[in-house]
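Enquirer: My questions are about this predicted structure, shown below with the sequence.
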Amino acid sequence: MIDKNEGTKGYTESNSEQFFREMLSSVTEAVLAFGQSSTPPGELIMTASGFMIRQELNTRLRRQAARLGVSLESLCHLGWALVLSRSSHCEQVVFGTGLRAHRGILPIRVDISETGTEEAARQVFARLEALQAHQQTPLSLSLALRCSGVGGEAPLFNALLNYRHSQSNETTVEIEDAQWLDEQARTHYPVTLSVDDDGETLGVTVQAVAPLEPARVGDYMAQALLSLVTALETTPQKAVCELPILPAAEHKRVLYDWNATGVDYPQGECLHTLFEQQVQRTPHAMAVTADDGVLSYAALNDRANRLAHYLRAQGVGPDERVAVCAERSSAMVVALLGILKAGGAYVPLDPGYPRERLNYILGGCGAGAAAG
């Protein structure tokens, strides 16, 4: 839990270091979003993409922030934490944030857990308020790493959020949903999200290093904010970790389009017969690749035939079941095809089962032989 009075503490180097140690000590792995495993030395060349949050969503976000008594800034921090959590597979998300009166970057931890969405929003607001008291801290990122539970030289985080407040008459963006692409910028972090809040509108700019697509990251942020405000309006107790960040179009592409792998095949043919036909068409093509090696269709067929002859000699034929107890490997594929070629049926067994349970299953299913 976060002490909502943390932000009232006076600034000293000792209590600031204690504050960051309390916030970061439970973080035991670096939060590296979007597969960017490290931050190379020197500056990175980035591309940028920007857009305006739809006015309807902007209004809903401001309404919920006012209802909860939290800042819109805290809702944007929570939305960004959702994106980083999904892309780093971390529940305790750490990223850099720039506070208004602080000229550098300070780390912040946001937990994407079973906590209800409304409570999570309040926790982020309290943490930002607490961070304000330590914004004069001469905290180097190496010290932040030492305050955490992350070992080694890996960076503690690789993403930033820069929340900027401005007056409405200072903004230069007038067209809703307007985008600007391919601007180049330099930074030490692979991913930076900037939010421009003029009190009436919200502009978002994403800077990302190749091969990341900044526009795609921006889409995730927009969806995260939509999911967040919808939960606050309708199901405030919903676990924040359950909120989706995939836009509808990408959700359809990932779950349906990429899984549309159905093809027509001869219904009256057995699997091993179809395999043998493929052997005739592409004997030298790669059929199996695994940790124990690569097999062409011809090599796989040869090994499966040899096993089939052995199994037949052991009495395997129609209506005989053969147990297969093996890790995923090319040998396992040989075993399955060999059993089918012999006329039997395979019974897969988990290699993690205790030997006593394996023996019990083998006796119960009457398996004619075991391959593994």
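Expert: Yes, it's here.
Enquirer: rest of the way, CA atoms for contacts and neighbours
Expert: Will do.
Enquirer: My guess is residue 229 contacts residue 60. True?
Expert: Yes - shown here, residue 229 and residue 60 form a contact pair, counting by CA atoms under 8 Å, at 6.8 Å.
Enquirer: which residues sit in contact with the residue of the chain most remote from its centre?
Expert: Distance from the centre of the chain peaks at residue 313, with 50.2 Å (CA atoms, centre = their mean). With CA atoms under 8 Å, 6 or more residues apart in numbering as the criterion, no residue contacts residue 313.
Enquirer: For it, give its distance to residue 288.
Expert: Between residue 313 and residue 288 the distance is 27 Å, computed by CA to CA, to the nearest Å.
Enquirer: What of residue 158?
Expert: 37 Å.
Enquirer: Out of the two, name the residue with the larger neighbour count.
Expert: Using other CA atoms under 10 Å, the more surrounded residue of residue 158 and residue 288 is residue 158, with 23 against 17.
Enquirer: Contact partners for the more buried one?
Expert: Contacts of residue 158 (CA under 8 Å, 6+ apart): 31-33, 36, 38-39, 95, 189-191.
Enquirer: Kindly write the ChimeraX command that selects the buried subset of the residues you listed.
Expert: What follows is the ChimeraX syntax selecting those of the contacts of residue 158 that are buried according to 16 or more other CA atoms under 10 Å:
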select :31,32,33,36,38,39,95,189,190,191
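Enquirer: Closest one of the contacts of residue 158 to residue 125?
Expert: Of all these, residue 125 sits closest to residue 95, with 15.3 Å by CA to CA.
Enquirer: for the closest one, helix, strand, or coil?
Expert: What DSSP: H, G, I helix; E, B strand; the rest coil gives for residue 95 is strand.
Enquirer: ok, structure two:
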Amino acid sequence: MSDNRPKRPLFDSRMKTERDYWLKRLGGEPVPTGVHPDFERAGAGARRPGRLEVAVPDELRERLMRLTNGAPLLVYAAVLAGLQVCLSRHARSTTVIAGSPAPRAAEPNALAILSEVDERTPFRQLLLDVRATLDEAYANASYPFGRVVRDLGLTAAVDRCPLFDVALAHEALHAPLPELNNDITITLRPSGDALVCDVDYHAGLFHGSTVEAFVRHLLTLTSAALADVDRPVGELDMTNVAERQQLLVDWNDTRRDYPHDRAVHELFEEQTAATPDAPAVVCGSEVITYEQLNRRANRLAHRLRALGAGPEVCVGICLERSPELIVGMLAVLKAGGVYVPLDTEYPRERLAFMLEDTRARLLLTREEFVGLLPAGDARVVRVEEAGAGDELSDQNPPAGASADNLVYVMYTSGSTGEPKGVAVTHRGVVRLVKSANYVRLGPGEVVLQFATTAFDASTFEVWGALLNGACLAVAPPPPLGLEELGAFVRGAGVTTLWLTAGLFHQVAEGGLGDFRGVRQLLAGGDVLSAPHVRRALEAVPSLALINGYGPTECTTFACCHVMRAAGEVGSAVPIGRPITNTDVYVLDVGMRPAPVGVVGELYIGGPGLARGYVNRPELTAERFVPHQFSKEPGARLYRTGDAVRYLHDGTIEFIGRGDRQVKVRGFRVELGEVEAALLQCPGVRDTVVTARADQSGDKTLTAYLVADEGATLMPQEVRAHMEQRLPAYMLPTDYLFLPELPLNRNGKVDRARLPAPERNRRDPSERFVAPRTETERRVAEVWCEVLGLDAVGVNDNFFRLGGHSLLATKVMTRLREIFEVELSLGHIFETPTVAELAALVERSTATAGAVAGGGIERVPRGEEDLAQVLAELSRLSEVEVQSLLAQEGLGADGTSVNE
């Protein structure tokens, strides 16, 4: 029997109307908005169902009844409006999308409900907008969700719904929601006179406590909204009184007595009086007692004061790691001055800016560095001569600077094209190292001094030791490789040390054989790898491993997380809790406390805050804002720009940067400063710089450039221009030349449309010459393998192709394995092209024997082999050893946070 009913077209006019609605409503770049997961989405695996039930408080249920008379659609709209506000807070976005099932009268389907949440909008208006959006969505509920996704050009991932993370349903109103792999689904269910929330969630992504807290925050906010529907949504609170007490007061109970009215040098002099014969500084066979160090610093201080040093007067210090450096720093402070660390590896133009910006009156250095430094107004004081002479007193100079005066100025990358000088006071340093609750400092401790003084880890090292009666073990001057460092740590009996995250990862990979006497290991400057932390704690059970976080503007550390057992380390390493006499707050865009689990910006307060930026009052006012939670007149908070969230135990988890600041090889880099330097290059009309992870996971910079009309940009000229203006860590690895920068519909650079760098970094103006011999071919293969390139010519320069110190180490290691010849790291600096290096190999093999056959194979390396490889790093400079190499350890992922 035939079916004479009319057939519905596969795509009739109604379906077209509905499709047009969804494309218009969701067009652009829709992004799922939800709760930040507790576990990495990539490692969550197959969905593991979790379920919990949360009762709607009676107060909210009664307010819903008064507003809606219990009508399911109205109840649902009110809670959905509250959900959109919550999602806006979690995603830190004004555009949010929640999921909704289709109404029961329709076929089962999923609807994406998009709302624009302006914090100034009264909740009443948002509720009306949400209700209107629901009416429109329900009128277009027949168009399949899968087609919406396809028509929008979105990728339907198997582990995540492409349009929304959180869905809300009402049992009496909606058909079942199709299985879409969204993270959380909340179903409102009447139960007698009560109303409950049945919550289904992905247990592979979330702790149940995180999801429960999210639902309770939704209910708290919705109740506050219904109590006063005319309040702007930005004023609605997700936390109750008890939570605010916990966030603002209990978790900031860090106040302890410390000598807040004393200057750094005064506390050193007090320590000298207490332990005059105790070792203060050791370096190799040289041992300097507290009394000897004090007298040497006094003589130099009297000379500096006679030359004009005094309170708020800046004195540049350009010295290598040595006892003389410690004497110089202490002498500047005793003279009442402010020390400004200068790194000789920086371009002369950058050093000149620092000296001019600080109006440095004196420049303390050695004869060997004078020729490297820019000519300027600062009077050069040679350390070899300055402290000599019987006429100089070795007694303490009269009191000069006070706790409120500046102690040093350190420069970090600046977004406007110039580095910014962070001006730190004596009180900030004293708060860091006295009455500390994150580390044990005192007589009997031996603290390693390894960090360059241009980074504020040296602040902890030097003054943490010398203001507490400990011994400062000054590592030999560069070059110094990891093998030599380990030998020094073991030989000097170091008990406490600071390592950058990258260097810590290297040490953990190597087995920590030389570090078994260390009791306290602080690491930071980047995200710590949890597997490496566990490995270290398993290798040295007596070790306390401390994750230290803090920007330069807050004097080295603001938060620390102490770990003593591998079993207590989760999938990520938190940055911990505020250290002594430090306030930290996680605030949303409205400067309200973000509840536990909600991502916000980290703000830091307390006496550790810097005075501000040198000669940058506008930037100081922008980053140092009034402390709204303090009763102390003039108290301030520093806006870090770091996205973080509180965990349920009160520790803080670092999520990422909220601006265009990145970490490259452990250095803080403002992409805007790199762009500003590029725009100064003749012929460059427009540019944008991005940070990308290379094949090993390390961050590299890519510069996109647009030439002026009629101009021709040559890669080698742009590189040369940049090398004269920026430190090596700020130089782009890749330069891509475009006719125009791609823009989005808002007229901003569309970074998603910027092309990825090609696997060929050769300068197109240079003629490509393919390898001609077997040795050249195999050397080129190693370069391609290590640099991630498709082809390398015999005249290509390793460092022009994006190579740097650690990659050079890998190349030389592979060549030793293949050719079975002795090659040092220095050879690649001396012979940086394939042709030159291959010729060196052939000369070496002619002496050592025949070249080994076979292709390039990865050879396993043991601990001793790795140590031998890393020992080659002894040829590197201060910056390369302490920064470039250290920050590129295996496992480092390049995210920042401490200077």
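Expert: Nice, thanks for sending it over. All values reported here derive from a predicted model rather than from experimental measurement.
Enquirer: Superposed, how do the two chains score by TM?
Expert: Put the two chains on top of each other and the TM-score (TM-score structural alignment, normalised by the length of structure 1) is 0.63; 304 aligned residues with a CA RMSD of 4.8 Å.
Enquirer: all strands of the stretch 401-550 of structure 2, in order?
Expert: 406-412, 420-425, 446-449, 471-474, 496-500, 520-524, 544-549 (DSSP state E, counting those that start in this stretch).
Enquirer: Counting by contacts, list what the first one packs against.
Expert: Using 3 or more CA pairs under 8 Å, 6 or more residues apart in numbering; DSSP states H and E as the contact definition, the elements that strand 406-412 of structure 2 packs against are strand 338-341, strand 420-425.
Enquirer: can you tell which of the ones you listed is closest to residue 123 of structure 2?
Expert: strand 420-425 (42.4 Å).
Enquirer: name the helices or strands packed onto the closest one?
Expert: strand 406-412, strand 612-613.
Enquirer: by contact count, what packs against the shortest one?
Expert: For strand 612-613 of structure 2, the helices and strands in contact under the criterion 3+ CA pairs under 8 Å, 6+ apart are strand 420-425, helix 617-623.
Enquirer: following the last one, which helix or strand shows up next?
Expert: Next helix or strand after helix 617-623 of structure 2 toward the C-terminus (DSSP states H and E): strand 624-626.
Enquirer: Could you tell me where that following strand falls in structure 1?
Expert: Aligned using TM-score structural alignment, strand 624-626 of structure 2 spans no residues in structure 1.
Enquirer: what's the helix or strand just after that strand aligned against in structure 1?
Expert: On the C-terminal side of strand 624-626 of structure 2, the nearest following helix or strand under DSSP H and E is strand 636-646. Alignment note (TM-score structural alignment): strand 636-646 of structure 2 is unmatched in structure 1.
Enquirer: Skip ahead from strand 636-646 of structure 2 and say which helix or strand is next.
Expert: Defined by DSSP H and E, the subsequent element after strand 636-646 of structure 2 is strand 652-657.
Enquirer: what range in structure 1 does the helix or strand just after that following strand sit on?
Expert: Of the helices and strands lying after strand 652-657 of structure 2 in sequence (DSSP H and E), the nearest is strand 661-664. Using TM-score structural alignment, strand 661-664 of structure 2 lines up with nothing in structure 1.
Enquirer: what packs against the helix or strand following strand 661-664 of structure 2?
Expert: On the C-terminal side of strand 661-664 of structure 2, the nearest following helix or strand under DSSP H and E is strand 667-670. For strand 667-670 of structure 2, the packing partners by 3+ CA pairs under 8 Å, 6+ apart come out as strand 661-664.
Enquirer: tell me which residues in the strand it packs on are buried?
Expert: Per 16+ other CA under 10 Å, strand 661-664 of structure 2 contains these buried residues: 661-664.
Enquirer: In a markdown table: those, plus distance to residue 865 of structure 2.
Expert: Output for those, formatted as a markdown table (distance: CA to CA, whole Å):
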| residue | distance to residue 865 of structure 2 |
| --- | --- |
| 661 | 37 |
| 662 | 33 |
| 663 | 30 |
| 664 | 27 |
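Enquirer: What is the nearest of the residues you listed to residue 266 of structure 2?
Expert: When those are compared against residue 266 of structure 2 (criterion: CA to CA), the nearest one is residue 663, at 35.9 Å.
Enquirer: quick one: the closest one and residue 701 touch, right?
Expert: No - at 10.2 Å, residue 663 of structure 2 does not count as touching residue 701 under the criterion of CA under 8 Å.
Enquirer: about what we covered before: to residue 75 of structure 2, which of the helices and strands packed on strand 612-613 of structure 2 lies closest?
Expert: Ranking these by proximity to residue 75 of structure 2 (CA to CA) places helix 617-623 first, at 42.4 Å.
Enquirer: Tell me which other helices or strands that closest one touches.
Expert: strand 612-613, strand 636-646.
Enquirer: Turn the ones you listed into CSV, columns for mean neighbour count and distance to residue 421 of structure 2.
Expert: Putting those into CSV (neighbours: other CA atoms under 10 Å; distance: least, CA to CA, whole Å) gives the following:
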stretch, mean neighbour count, distance to residue 421 of structure 2
strand 612-613, 22, 5
strand 636-646, 22, 15
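Enquirer: Quick check: residue 18 of structure 2 vs residue 31 of structure 2, distance?
Expert: Distance check for residue 18 of structure 2 against residue 31 of structure 2: by CA to CA, it reads 21 Å.
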